[in-house]
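Chemist: I would like to see how this sequence folds:
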Amino acid sequence: MLTGKQKRYLRSKAHSLKPVFQVGKAGVNENLIKQTEDVLEARELIKINILQNCAEDKDSIANELSGGADAEVVQIIGNTIVLYKESVENKKIELP
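Modeler: Got it, this is the predicted structure:
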């Protein structure tokens, strides 16, 4: 569980990132969750964009992705979700 200070730090780090994935009308599936896990292991912090044609709620998408990838939801702002998961092999981000 992330503290408020850690979430603020991660939000500042994520500000300059570009979205890695887009969730469209197909929604969240096993393939997307697996790819999210792999990218989180490599990068630790990612953005995911939700397209307008997506029928699911952004909170439910964030919960599905974070639960499936065992990650933390840092922020949901507009149609963008920011996820964080500490890498096992190559730790890059040092939390305060």
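
Chemist: From here on, just use CA atoms for contacts and neighbour counts.
Modeler: OK.

Chemist: Just to check, residue 34 is in contact with residue 69?
Modeler: Yes. Using Cα atoms under 8 Å, residue 34 is in contact with residue 69, at 7.2 Å.

Chemist: here's the other one to compare against:
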Amino acid sequence: MLTGKQRRFLRAMGTGLDPILQVGKGGITEALLKQVDEALEARELIKIRILPNSGREPKEVGKNLAVQTGAELVQVIGRNLLLYRRSQKKPTIELP
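Modeler: A predicted model of the protein is given here:
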């Protein structure tokens, strides 16, 4: 569980990131979960865009992705999510 200070730190880091994955009308699939898992392991902090044709609320999708990948939902702004999970192999982000 992240503290408020850690969330604020990660939100500041996430402002410069571009979304690397998109959730469309297919929703959360096994392929998407695998991509999110691999991206989190490689980068630790990722931004995901929820397309309008997905038919789901971004907060709902974010919570589902966080639970299924073992990540923390840092922030939801509009249709963008910010997810964080510490890398098992080579962690790079040092939380305060």
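
Chemist: sorry, back to before: settle it for me: which of residue 34 and residue 69 of the first structure has more neighbours?
Modeler: With neighbours defined as other Cα atoms under 10 Å, residue 34 of the first structure and residue 69 compare such that residue 69 has more, 21 against 14.

Chemist: In which helix or strand does the nearest residue to that one once chain neighbours are set aside reside?
Modeler: Using Cα to Cα, 6 or more residues apart in numbering and skipping the chain neighbours, the partner closest in space to residue 69 of the first structure is residue 37 (4.9 Å). Residue 37 of the first structure belongs to helix 30-43 when assigned by DSSP states H and E.

Chemist: Buried residues of that helix, list them for me.
Modeler: 32-33, 36-37, 39-43 (16 or more other Cα atoms under 10 Å).

Chemist: do the same with stretch 14-27 of the second structure
Modeler: Here stretch 14-27 of the second structure shows 14, 23, 27 as buried, counting by 16+ other Cα under 10 Å.
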